[in-house]
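*Asks:* Sharing a model prediction with you, sequence too.
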Amino acid sequence: MSRLARLAAAHGVCTSYDPAPGRTLQVPDATIVEVLAALGVDASTPDAVREALDRHAGEEAARLLPPTVVVRVPRPPRPDAPYAAEASAVRGVLPPLPDGTVLSVETEDGRVLERVAQAAGPTAGRLPPGCHTLRAQAPDGRTARAALIVAPDRFPAPPGRSFGLLVQLYSLLSSRSWGMGDLADLADLAAWAGREVGAGFIQLNPLHSAVPAGEGESIDPSPYRPSSRRFADPVHLRIEEIPEYGYLRGEARERAAELVDRAAGLREATLAEDGRIDRDAVWELKRRALELVRTVPLSPGRHVAYCDFLAEQGQALEDHAVWCSLAEVHGPDWRSWPGGLDDPRSSATARARAELLDRVDFHSWLAWLTDSQLARAQRTARDAGMPVGLVHDLALGVHPSGAEAWSLRDYLADGISVGAPPDAFNANGQDWGLPPWRPDALAAAGYAPYRSLLSGLLRHTGGLRIDHVMGLFRLWWVPQGRPPTEGTYVRYDAGAMLGMLALEAHRAGAVVIGEDLGTVESGVRAELAARGALGTSVLWFERDYEYLRTPRHETPRPLDPQDWRADCLATATTHDLPSTAARLSGDHVRLRDRLGLLAGAFADEQTQDAAETAEWVAHLDRLGLLPEGAGEEESEIRAVYRFLARTPAKMVGVWLPDGVGDRRPQNVPGTWGDRYPNWRLPVADGDGRPVTLEELVASPRLRALLETVYEELHGPREGRIPAPGEHGGQREEDLGAHPGGREGHHDGHRAAPRPGVQGHPGRVPSGDVR
C-alpha cells in the first residue's frame, strides 16, 4: 500500500470502489489529495504525505481517549424499564489503556461517577442514555476527556402495523390556503385521515427553511436543498391562525384584508388548469401579512412562551435568525458578504447583529410561530387516533450558501459536494451540490451539531425519514471543479451517527425510516434492520433476484407479498418516481421521451415498460387482488395497494395523488429550470385538474382506496364514521376519535426471509436528485 493510500485509510478516505459486483475502480490520486485537504490534511507532495503520516502516528500514540466514545445499551427485559448501561461497559469499547488509568464520567445531569471501569475495582454505577463526558487520568500524569454517547441499541418500534398518507405539503391546497399547502391544511388532513379512514401516519416532504431569492431570482423550490434543516420554513404558516392576527385594527386590518383577497386570487390561479405553485408570490404576501401581525403585542402568556422558545433553541436559533437578517441586507450567499460577516463568531457579525436586532427578533418570532403550528398539527394527528402522526423528512444536506452552511461551516467540508458515483442509472454519476459533514469535526465535537439538528426535527413528530440513509455510513465526495466520476467515498463513524439518532429518536418516541433505495453497500441494510430502523421498499423494484440465479431464467419475477421484508415502509412510488396511474398507463415513458431523458429508443423503452407493467398486473390478478378484473385504472391502483397491505411491512404508505389518479410526478430527476415544474405542482386528478383538500376528502375514489387498505390490514371497520354529507350536518368534533389507530392489529402475514439481493440493482437512482 502506498503512503498516500495509508494516509487516506487513516482518515476514512477510500482509494477504490466497486460500481458492480466483481468490478473495482481506482480513485485518482488527485481526488484523494483534494479530499484530504478538505479534511485539513496536506497531501500535496510526497514529503507532505510522509509528514502527515508521521504526525498522525504520533497523535494516535499519544492519544489517551478517542474524541467520542459510543456505548450501546441493550433493551431492558420489560417495556417500562429504563435503558441504562453498566459503567464498566465503557472500558469494553475503548482501545487499550495504560494499567492504572482511572476513568470517570460526568453525566448530563451533573453527577460524577468516579473510578469507573478501572482494570480492577467495582463498577461505580449505571449510566443513563445521553451525551456524557468521559475523563481519563493515566499513571504518567496524562489526562484526556471525550464525549461519551450512551445510546439505546434499537430505534423505537412502530406501534403495530398501520397505513398512512405520503404528502408533499406544498401541493395540498385547501379553499383557505394562500397558493400552496400550509400547516393548517396539514392539521385538517390529519384530523380527517385519522378519524374517517383510520390512517396511522402522514409522511411529509422536508419542511426545512428555504434559501430566500436573490435579486431577480426565484426561491429554489426543492425541499432537498434547503437553507437550514434545523428550522421549518415560515412559508408554511397559516396567517389567520396566528392569534395576534385577530387583533389587527384600523389601517392594519384593512391592509391585511387586501392581502387575504390577493391570496385568494393567487390560490385560484394555482388551482386553475395547468396551474403552478408560485412560492415567491406566496411568500411575498405572507411576509407582508406577518409584518402587520407583528405590530400586535404578544399577550403575557404568549410572551412567556416565546421567551421559553428562545431559551430552548439557544445559539442555533440566534445563528439562523442572524443569517436571515444579513441575507435581507447583503443577499442570500454568505460567501459574498462584506469582510468578516462570513464568520458567525466574528466581531463584524456581532456588530451587525446589534444593528439588525429588530430583524433578528422578527426571524426568531417566525421560527416560533412555525414551531407552534407544527406542534398543533402533530397534536391534531394524535388526537385523531393516529399512533404515529406526522413523519418528517430529513434532507441529506443543505445549500452551500444557506444558513446552516454558514453557522456550521467548521463542521462541513469546504470545496466538496455530495453526489453519487456512476451506476446503471446514470453513467456520469451525480453531483447534488450539498456540502457534507466532516467526520473528524463531528467526532471532535461529540456529534453535538448533529444532535442539535435531530432534536430540533424530532420536536413534533412520531417518525423521521432519513433521506439517503446510506450517508450515515459513507458519502460520495466530489471535489469542486471535478466531475462526479472523479469523486470518492468517505466513511463516517456509523456507530456514532446511528447511536445519536437512536438516542434522540427514543427521547421523542419516534420511528426511524431509512430511504435505502439504489446502490447500498453490503451490510448496511442488515445493520439498520438489526437496530430496528425501517427501510423503504417500492413495489415495482421488489423482485425475486434469487429466481434470477436459477437456470434458464433471465428476468427476476415480482416478489410475492409474503416474501417482502417486514421492517420497511412499503410504497408504490416516491416523490422522484411516477405516480401509480402514470406507471400503469405508460405515461411516464412518454413524459421522459418528451423531456429527452430516455436512454434508448422510445419504442424499445415503451415495449419494455409495457411488458414489466403487464407482468405486475398479471401477478396481482393471480393473487386474487383484482376482483374487478384488469384493464380499469382505478381497480388496478387498488390492487397495487392491496398487495402492499398483504406484505408484512410494518408501515404502508399511500401516495395521496394516487387516490385521485394524478399522473404527474412531483419531481423528474435530471430536469431543472423550465424543463419540468419540479416541486411546483398541486395535487390533480387524472385529467390534470388541481384538486383541493375539500375535494380530496369528499372523493369516493380516495375513500374507497383508503378503506381497501384499512380492511386488508385490520379487517372490516367497526363503527364506521359517515362520509361527508351522510351525518346530517353533525360536526366533526362531535363524531369522536376513530378507534382504528388505537385498536389491536392482526399480523395476517408472517415475515419471510429476505432474499439475498435487496433493492433494485439498476433502475433506481443512487439517491434523490436534488
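*Replies:* Perfect, I can see it now.
*Asks:* C-alpha only now, for contacts and for neighbours.
*Replies:* Noted.
*Asks:* Which other helices and strands does the host helix or strand of Val640 contact?
*Replies:* Per DSSP states H and E, Val640 falls inside helix 633-646. Applying 3 or more CA pairs under 8 Å, 6 or more residues apart in numbering; DSSP states H and E, we find helix 633-646 packed against helix 580-585, helix 602-622, strand 651-655, helix 700-714.
*Asks:* I'd like to know which of these is closest to Ala257.
*Replies:* Ala257 lies closest to helix 700-714 among the helices and strands packed on helix 633-646, at 34.6 Å (CA to CA).
*Asks:* circling back to that earlier point, pull out the buried residues from the helix holding Val640.
*Replies:* Of the residues in helix 633-646, 634-646 count as buried by neighbour count, 16 or more other CA atoms under 10 Å.
*Asks:* Check stretch 446-460 too.
*Replies:* 446-447, 450-451, 453-460.
*Asks:* cool, stretch 678-697 as well?
*Replies:* 678-686, 688-693, 696-697.
*Asks:* roughly how far out does that stretch sit from the chain middle?
*Replies:* Relative to the chain's own centre, stretch 678-697 is displaced by 24 Å; criterion: CA atoms, centre = their mean, to the nearest Å.
*Asks:* Next one for the comparison:
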Amino acid sequence: MTDEQSNGNAAAAVAKEASADGETQSSQRTESAARLARPLIRLAKASGLATSFIDQLGTYTEISDEALIAVLKALNVDASTPQAVTQSIENLEASERAQLLPPTIVGVVGKQTRVELNCASDADVNVSITLEDGSAFTDFTVLPSFNSDRPVLTLGDDLPMGYHTLTATVVTPDDAAATPTAAVPGIRTGTATIINAPERIPVPEAVQERHRWGWMAQMYSVRSHESWGIGDYGDLQRMLADAARKTGADFMLINPIHAGAPIPPLEPSPYLPESRRFLNVTYIRPQDIPEYATLSAETRAKVDALHDSVAYRNEESTPMDINAAWEAKRPALRLIFDAGRSAEREQQFEAFKAAAGPDLDSFATWCLCFEVWGAPWGENRWFFEKTIDDPAVRELVAAHYDLFEFNRWLQWIAAEQVTAAQQTATESGMALGLMQDMAVGVHGLGADAWANPERFATGGVTVGCPPDFYNQQGQDWGQPPFNPRYLEATGYRVYREMVHSMYEHAGAVRIDHMLGLFRLWWIPQGLGARNGAYVMYNHEAMLGVLAIEATRAGGMVVGEDLGTVPDYVRQILAERGVLGTDVEWFSRENDSPNAGDPYKGPEEYRKQALASVTTHDLPPTAGYLTFEHVKLREQLHLLSEPVEEFAASALAERTAMMNRLVESGYISQSVADDVPAHIQEIVEAMHAMLTDTPSLLLQAALVDGVGETRSQNQPGTSSEYSNWRVPLADEDGHVVLSNEVFDLPRVQSLAAVMRGERQ
C-alpha cells in the first residue's frame, strides 16, 4: 500500500467523526464547535497546524483530514487511526508535563522577561544564566506566581541583546515520582536559549533623514569583458560603485546568491539553492583573487585561455549558458588554488574555516560526494543510502582531501569578494549598499538536507502556497520545510547562523515569502498544491533573530508580503520595524484582486515599505505595457482561459494604471491614449509616482532603466523558458555591459526621476 493510499484510508476512518459539523464552509468564517471538538482537529492545533484559513479572495477554507494526517506524519505525529490520534494527544500532554521550561524564550531588550517553570511553587529551584559572551547574568528572581501554583522566573530589564543560555534545576520529592526515568530521582533540569532582541529594528539614521532609493538587478545578467559568460562578483562590485557615484543610488537588491551545485548540471533558479548558509561560488571572478596576480606565466596563461574560451559569450544577447561558464571557470579556480598562498593568506583561510564551523565541512563533504559519486538523483542513490557519518563518506574525504579543501577555499574566496563589493558600496556613498535576497528554502537533495536532515520535516512534504489570484492551482516550490520543533529545541541556531552570514556582507536583507516566518503551506507528496496545510512557526523567535542581526549590522529587513498575507502579519512586521513590499502593478484600491479596478494613489502606500513598480516575476515594465506576458503565456500554453479573456484583463489593468497616472498628473491623456509611442515616458511616470509615496525605500529595476522587455522568470515553467538566464539588453536587444550601464542616457534619465529631479 502506498503512502497516499494509507493516508487516504486513514483520512476516511477519522473523517467519520466529522458528520456532526453543521454549517457549510460557504456560509461560515470560523470552524464550528463540533469541528473544534474532534480529536484530530485538537491534535492538529496542539501540534502547530492551522486547520482552516481565509484565502486571498476572502474565502473560508477548512483543511482536509487527508492533508492534516499527512502533515502530522511529517512531524512524526501519528494520526493514522482514531486510536492513534488519542494516543498522540496523550503523548503530547505527557511531554508538556515533563518539560521544565520552554527550550526557546524570546525577550525584549529593556523589558523584564517572565518564564513560568513547570514545577511546584515550593520546589527548590536553582537558576544560572550564561550570556553570549560567556559571562554570568545574575539579575533575576524566582518567586511564586499569584495566578498559579508554579514559580515564575523574572529576568531583569538589563539583560543585554543577544543569545543567552538559561539552565534551571529543580529538586522536589514530587518530581521523583513524576519522572522515574530521571538520572537522579527528584531532580529535573531544563536548558533554554534566550533570544533577547530589540522591540523594533531601528531605522538607520540615513534613512530617517529621507526616503532612499536603489536599483534591483539580476546580478548574473549583467556582464563585462572580464566576465566568464555570466555576471560575477567583480561585475557586482563595479555596479555598486557606479550606481552610487553616477546615479546617487543608496542600495542594490540582487538575486539570491546562496550556494548551488559544485559541478554541472547547475540549477538556474537562484531561489532553489543547495544551501542558504553558504555562497554561490560560480559568481567568483578568478582575476580578482589576490593569488591570480602572483601566478607563474605558464599558469596564468592557462587561466587566461580558459577565460577566453567563454568570454565571447559576454556580447551575446541570447540566453546564457551557465554550465559552459562554470566548466571553464572551475578549472581556472583550481589552478589558482593549487598554486598556493602566502603564510599570511593561509592564516586568513584557516581563520575563515574556524569561524564557519562544522557546517562548512558538511557542505564541502556534500560537494565532494556530488563530484565523485555524481548528482544525487536518478541512479545515484548515495543521498538516501549514506549519511555524512557513514564510513564510506569519511573514507572519500580522506582519499580526496584536496578536493574537500578546494570546496572550502571556494567559499572563502566568494565571501571575500562579496565583502569587497559591500565595502565598495558603502565607501562609494551608499546608505545601505548591498541588499541580499533570502530564498524561502533549499533543494530537497541539497547539502543542508543531506548533512542535517533533522533540521527538516520528514515524509516528503514540500513548501508552496495555496491557490490565489496569481496561480489558481496553488504552487509547489519543491523545497523541504524547516522542522519548527527542531528550530525551537535548538534555539534557532541554524536560522541565526544563516541570517548572520548574510549580514556579514550586506546592509539589508529581503526575505522572500515573509509569511513563512509565521506559517508555511506544507504540501504532502501526491496530494497537490491545493491540498496542503499551514504549519505555524514561532515568528517572535525568528523576528527576534532578524532584529538582533540587523541591529548589529546597522541594517534593514524587507519582507516580501505579497499574496495571501493576513492583516495581522503586516501589522506585526510594521511594529517590529520590518518593511513590507508595495508593488505598483499589484496596488489596487482596497487590495482588489480584479484587473481593471482602480489603482491606489501614491499617498495610500505604506511608509514602512519598499515600494517598486514591478518584481522579478513580471516582465520589465516596457514589456508589461506592451503585453509581453500575454504573448509569452500563450506561447508556453500556460493559460487556463481563452487568450482573448486574458488579453482583455491585461488591457483593463493597463488602462486602470493609465487612468491613475493621468488623474495624479504624471502623464497627459494623449500619452495614455497612445501607450506604444510613449513607453519610456510612461515607465518614468510610474517611477515618479513612487517618489511621491511615503515609503522609506524606493526601488527601480535595472531592466526598466535600459528598456529591456524580456522576462527574467516566467512562473510556472522550468525548461519551457530560459528562466534566470536572460542577459541584460536594451530596447533594441543589444547587450548592456556592467561597466557602461550607468552611463546610458535612458538609465541616467530614470535615475534623475528617482532622485526627484523630474521636469
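*Replies:* Structure received. All figures in this text were calculated on a predicted structure; none of them were measured in a lab.
*Asks:* What value does the TM-score take for this pair?
*Replies:* Superposed pair, TM-score by TM-score structural alignment, normalised by the length of structure 2: 0.87. Supporting alignment: 689 aligned residues with a CA RMSD of 2.4 Å.
*Asks:* one step back: pick out whichever of the buried residues of stretch 446-460 of structure 1 sits closest to Trp323 of structure 1.
*Replies:* Distances from Trp323 of structure 1 to the buried residues of stretch 446-460 of structure 1, taken as CA to CA, are shortest for Leu453 (16.8 Å).
*Asks:* so who does that closest one touch?
*Replies:* Leu453 of structure 1 makes contacts with 229-230, as judged by CA atoms under 8 Å, 6 or more residues apart in numbering.
*Asks:* in structure 2, what residues pair with the host helix or strand of it?
*Replies:* Using DSSP H and E, Leu453 of structure 1 sits within helix 448-457. Alignment note (TM-score structural alignment): helix 448-457 of structure 1 is matched to residues 493-502 of structure 2.
*Asks:* follow-up on the earlier one: how much does the helix holding Val640 of structure 1 stray from structure 2?
*Replies:* Mean deviation of helix 633-646 of structure 1 relative to structure 2 after superposition (mean CA distance after the TM-score superposition for structure 1): 0.7 Å.
*Asks:* Now do that helix and helix 602-622, the angle between them.
*Replies:* Helix 633-646 of structure 1 runs at 60 degrees relative to helix 602-622, counting by axes from the mean of the first three to the mean of the last three CA atoms, to 10 degrees.
*Asks:* residues in structure 2 aligned with helix 633-646 of structure 1?
*Replies:* Aligned by TM-score structural alignment, helix 633-646 of structure 1 corresponds to residues 679-692 of structure 2.
*Asks:* just stretch 531-538 of structure 1 next, same as before
*Replies:* Stretch 531-538 of structure 1 covers residues 576-583 of structure 2 once aligned (TM-score structural alignment).
*Asks:* start to end distance for the matching stretch?
*Replies:* Chord length of stretch 576-583 of structure 2, first to last residue, is 21 Å (CA to CA, to the nearest Å).
*Asks:* now that stretch, how far from the chain's geometric center?
*Replies:* 15 Å.
*Asks:* Quick one: residues in contact with that stretch.
*Replies:* 199-203, 543, 547, 556-562, 570, 573-574, 605-606, 608-615.
*Asks:* Which of those fall within strands?
*Replies:* When DSSP state E is applied, the contacts of stretch 576-583 of structure 2 are split such that 556-559, 609-612 fall in strands.
*Asks:* Could you identify the most distant pair in the residues you listed?
*Replies:* Top of the distance list for these (CA to CA): Met556 and Ser612, 16.8 Å.
*Asks:* picking that back up, in CSV, list the helices and strands packed on helix 633-646 of structure 1 along with mean neighbour count.
*Replies:* Shown next, in CSV, are these (neighbours: other CA atoms under 10 Å):
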stretch, mean neighbour count
helix 580-585, 22
helix 602-622, 16
strand 651-655, 27
helix 700-714, 20
